[in-house]
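A.B. asks: the sequence and its predicted three-dimensional model are supplied below.
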Amino acid sequence: MEFSLSPDQRMMQESLVGTVAQASPLGRVRAFASDPTDNGEDVWRALAEFGLAGIGVPEDAGGLGLSLLDAALASEALGAAVAPVAFLGAVLAPIALLRGGSAEQRAAWLAKLASGEVQAAVAISETVAGARDGAGVAAGGGRLNGKALFVPGGLAAGLLVVGDVSGGLHLVAGDASGLTRAFMPGLDETRRLAELSFDDVAAEPLGGSPGLLSALRDAAWVLIAADTLGAAQTMLDKAVAYAKERRQFGRTIGSFQAVKHLCAEMAAELEPCRSLVWYAAYAFDAGLTEASLMAAHAKALTSEVGRFVARTATEVHGGMGITDLLGLHFWFKRIGLNRQLLGGPERVREIAARLQGLVAA
């Protein structure tokens, strides 16, 4: 039995790393972070030309027809480069349409999503992680009312998948009457979060099994975990490279035992996350009964390990680590947002405990 990535998967990820490096170098990330009006359209277009917009869309609709594991590998590459794009919606919206959409809904949206003509965003934070500040969306009579917070990519999305307070899912066109969007300042400057307000907004309900929301949640957890994995690996690599070149007392700091231990501990903590993220994605693709549990473990573990690596890698850099010159803060903050997005580790572990029957639902 093969427990590693296929040659095609490795080739795809390596090719994507090169594409992202060219389309979104650190200078482009800085420009995006410093200009709230910058929507990163050029970066998204380059990735759409690569095929990333349609990674989960079937081939007969113009997409690549790949798996969640492939999407997780892509998410890891985007996190490693702190690419200023909202990738969650590009993967989750096709899942919602394929599992719960009607033939008419799939025909209307899948090809547009695959080409990158339309970007998608998924607003399920309140449904998954619990409402805060009075947020939450109520559905009735084909209309939505309320507010959804912390929606990645929600400012530019032409298609919204919205979760209501009862767990139902709905499609909303980006130009729907009564829909208003506002920028939500957040910790991570490499991605835009939106606050969406719904005032009697027309919506199309999604069908599918009662497990559709859980499927979107699980896929999102895996993708967020993969993004954190990529960002943390970059911070580790930067710390090791810096330790090899920074000199103190006539020696490179990497020759000091304390610094060696810091780097070794980061690597030892991070490596198990990789296999866990891969297996969680595989379990989702294979429809295993433990898919939800594995997704929860992947999200919770990478959240904790990512924070440890971010802090420790910054410490290895010393005072330089907190300066804007190196840009470590972009990876640090990206990991910080991922930790809380769609549930912090405490919330996710509580859900995992419920899945195992360890606590009452």
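C.D. replies: Yep, that arrived. Numbering: from 1, shown residues only.
A.B. asks: switch to C-alpha atoms for all contacts and neighbour counts from now on
C.D. replies: OK.
A.B. asks: how about the nearest residue to Arg311, chain neighbours excluded?
C.D. replies: Closest residue in space to Arg311, ignoring its immediate chain neighbours: Phe332 at 7.7 Å, by CA to CA, 6 or more residues apart in numbering.
A.B. asks: could you measure from that neighbour over to Ile322?
C.D. replies: Distance, Phe332 to Ile322, using CA to CA, to the nearest Å: 10 Å.
A.B. asks: which one's more surrounded, those two?
C.D. replies: A direct count of neighbours by other CA atoms under 10 Å for Phe332 and Ile322 places Phe332 higher, at 24 against 14.
A.B. asks: how much space separates that one from His317?
C.D. replies: Using CA to CA, Phe332 is found at 13 Å from His317.
A.B. asks: and what of Ser102?
C.D. replies: Noted for Ser102: a distance of 53 Å to His317, by CA to CA.
A.B. asks: show me which of these two is the more surrounded one.
C.D. replies: Per other CA under 10 Å, whichever of Ser102 and His317 has more neighbours is His317, with 21 against 15.
A.B. asks: which residues touch that one?
C.D. replies: Ala239, Tyr242, Ala243 (CA atoms under 8 Å, 6 or more residues apart in numbering).
A.B. asks: mind listing which of these are in helices?
C.D. replies: Ala239, Tyr242, Ala243 (DSSP state H).
A.B. asks: quick one: contacts for the first one?
C.D. replies: Read that as Ala239. With contact taken as CA under 8 Å, 6+ apart, Ala239 is in contact with Cys263, Ala313, Thr314, Val316, His317.
A.B. asks: put this beside the first:
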Amino acid sequence: MDFSITADQRMMQESLARTLAEASSLDRVRKFAGDLTDQGGDIWRAMADFGLAGIVVPEEHGGLGLSLLDAALASEALGAAVAPVPFMGVVLGPLALLRGGSAAQQAEWLPKLASGQVVAVAAISEPIAGARDGAGVTATDGKLSGKALFAPGGMASGLLIVADRTGSLHLVRGDAAGLTRSLMKGIDETRRLAELDFDNTPAEPLSGGPELLARLRDAGWVLVAADSLGAAQVMLDKAVAYAKERRQFDRVIGSFQAVKHMCAEMAAELEPCRSLVWYAAYAFDSAPAEASLMAAHAKALTSEVGRFVARTATEVHGGMGITDLLGLHFWFKRLGLNRQLLGGPERVREIAARLQGLAA
């Protein structure tokens, strides 16, 4: 039995990595980070041309019709490139429509999402990670009121999938009346978070209720975990490469036992995350009874390991590790945001305990 990804999946991930190396180089990422008016349109067009916009959209709607495992492999490549792409909405938007949308809603929106003409955002943080600063959305008579925080890509999205306080989901058009957006200040300069304010904003309900929200949560956890896996692997690789060339006391620092141990510990902590993330993504489509728990484990573990790798890789680089010249901080901060998106590891483990009946 083969427990690895297929040759086609590996080829897709490697091809995406090459596309990202051209469209989203570190210099391009640095430019995006330094200019809040830069929406990264050229990067998004390259991703749409690659087919990423429709990765989980069925073929009959113009997409690729691939699985969450394929999406997770793409997310891993995006994390490795610290690409400014709102990928969570790219996946969760179509999933919400496919599982909770009407035939008319699917016919209207899925082809636009698949082509990249419209980008979706999933504003679902509050019922999953807990409300902050009075945030939360209420639904009354087909209209939404309240505030949703931490929506990646929400500043430019044309379609919003919004969770209310009860866990029900609603579809909101990007130009809907009563919708205002504000840019949130965050540590990760490669992704823009939006604060979405609703004032009697017209919305269309999606069926499925809290069960659909749980499915989106699981998919979101897997995608964030995969992104962290890609980012952490690059930090490890950069630390090892630096240790092989940086000289101190007439020796490369990689020859010192302390540095060897630091690199070995990073590799030992990170490698188990790979199989866990891959299996959690596989379980989402093929083992639904295990999907929620596996997604929680993947999100919690990569959050902890990502922070360890980020800190240790920076220490291996010494003072150079915190300079903008190397750009290591882009991966460091991306891992920092991933740790908290859709709940920090403590919150995720609490949900996992409830799933297993270990907590009320």
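C.D. replies: That came through fine. Here the structure is a predicted model, which means the values were calculated and not measured.
A.B. asks: tell me how they score on TM after superposing.
C.D. replies: Once superposed, the chains reach a TM-score of 0.99 (TM-score structural alignment, normalised by the length of structure 2), with 360 aligned residues with a CA RMSD of 0.7 Å.
A.B. asks: drop anything exposed from the contacts of Ala239 of structure 1.
C.D. replies: By neighbour count, with 16 or more other CA atoms under 10 Å, the contacts of Ala239 of structure 1 hold Cys263, Ala313, Thr314, Val316, His317 as buried.
A.B. asks: quick check: closest non-adjacent residue to the fourth one.
C.D. replies: The spatial neighbour of Val316 of structure 1 that comes closest, neighbours along the chain excluded (CA to CA, 6+ apart), is Ala239 at 6.0 Å.
A.B. asks: likewise for the second one?
C.D. replies: Computed as CA to CA, 6+ apart, the closest residue to Ala313 of structure 1 that is not its neighbour in sequence is Ala239, at 5.3 Å.
A.B. asks: relative to Thr314 of structure 1, how far out is that neighbour?
C.D. replies: Ala239 of structure 1 is 8 Å from Thr314 of structure 1, by CA to CA.
A.B. asks: do the same with Asn338 of structure 1
C.D. replies: Per CA to CA, Asn338 of structure 1 is found 18 Å from Thr314 of structure 1.
A.B. asks: please, which helix or strand holds the most centrally placed residue in structure 2?
C.D. replies: Closest residue to the average C-alpha location of structure 2: Val224 at 3.8 Å, with CA atoms, centre = their mean. In this structure, Val224 of structure 2 is located in helix 209-245 according to DSSP states H and E.
A.B. asks: what's the first helix or strand after that helix?
C.D. replies: Scanning forward in sequence from helix 209-245 of structure 2 by DSSP H and E, the next helix or strand is strand 247-248.
A.B. asks: what range does the helix or strand just after that next one cover in structure 1?
C.D. replies: Sequence-wise, the next helix or strand downstream of strand 247-248 of structure 2 (DSSP H and E) is strand 251-252. Using TM-score structural alignment, the residues of structure 1 aligned to strand 251-252 of structure 2 are 251-252.
A.B. asks: those helices in the stretch 251-360 of structure 2, which residues are they?
C.D. replies: 257-286, 288-317, 328-340, 345-355 (DSSP state H, counting those that start in this stretch).
A.B. asks: got those helices as a markdown table, with distance to Arg181 of structure 2 columns?
C.D. replies: What follows is those, written out as a markdown table (distance: least, CA to CA, whole Å):
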| stretch | distance to Arg181 of structure 2 |
| --- | --- |
| helix 257-286 | 32 |
| helix 288-317 | 28 |
| helix 328-340 | 20 |
| helix 345-355 | 27 |
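A.B. asks: wait, which of the ones you listed is closest to Val29 of structure 2?
C.D. replies: Among the helices of the stretch 251-360 of structure 2, the nearest to Val29 of structure 2 by CA to CA is helix 328-340 (8.7 Å).
A.B. asks: neighbours around Thr140 of structure 2, how many?
C.D. replies: Using other CA under 10 Å, the number of residues around Thr140 of structure 2 comes to 11.
A.B. asks: ok so, going back, just to check, the residue nearest to the centre of structure 2 is in contact with Asn338?
C.D. replies: Yes: under the criterion of CA atoms under 8 Å, Val224 of structure 2 makes contact with Asn338 at 6.0 Å.
A.B. asks: isn't Gly321 of structure 1 right up against Arg311?
C.D. replies: No: with contact defined as CA under 8 Å, Gly321 of structure 1 does not reach Arg311; the gap is 9.7 Å.
A.B. asks: so for those two, which sits in the more crowded spot?
C.D. replies: Under the neighbour definition other CA under 10 Å, Gly321 of structure 1 and Arg311 were set side by side, and Gly321 has more, 18 against 14.
A.B. asks: give me the nearest residue to that one, chain neighbours excluded.
C.D. replies: Per CA to CA, 6+ apart, closest to Gly321 of structure 1 is Thr314, 4.8 Å.
A.B. asks: would Ala194 of structure 2 count as being in a strand?
C.D. replies: Yes: counting by DSSP: H, G, I helix; E, B strand; the rest coil, Ala194 of structure 2 is located in a strand.
A.B. asks: structure 1: which residue goes with that one?
C.D. replies: Using TM-score structural alignment, the equivalent of Ala194 of structure 2 in structure 1 is Ala194.
A.B. asks: can you count the residues close to that match?
C.D. replies: Ala194 of structure 1: 24 neighbours (other CA under 10 Å).
A.B. asks: with the one 3 residues further on instead?
C.D. replies: As a burial measure, the neighbour count of Ser197 of structure 1 was computed by other CA under 10 Å and equals 21.
A.B. asks: and Asp133 of structure 2, by the same measure?
C.D. replies: For Asp133 of structure 2, the number of neighbouring residues by other CA under 10 Å comes to 7.
A.B. asks: look up how far Leu160 of structure 2 lies from it.
C.D. replies: 21 Å.
A.B. asks: go ahead and confirm Pro94 of structure 2 touches Lys112.
C.D. replies: No: counting by CA under 8 Å, Pro94 of structure 2 stays clear of Lys112, with 10.3 Å between them.
A.B. asks: neighbour count winner among the two?
C.D. replies: Remark: of Pro94 of structure 2 and Lys112, Pro94 carries more neighbours, 26 against 19, as counted by other CA under 10 Å.
A.B. asks: so what's the residue of structure 2 most remote from its centre up against?
C.D. replies: Centroid-distance maximum for structure 2: Asp250 at 42.6 Å, with CA atoms, centre = their mean. By CA under 8 Å, 6+ apart, no residues touch Asp250 of structure 2.
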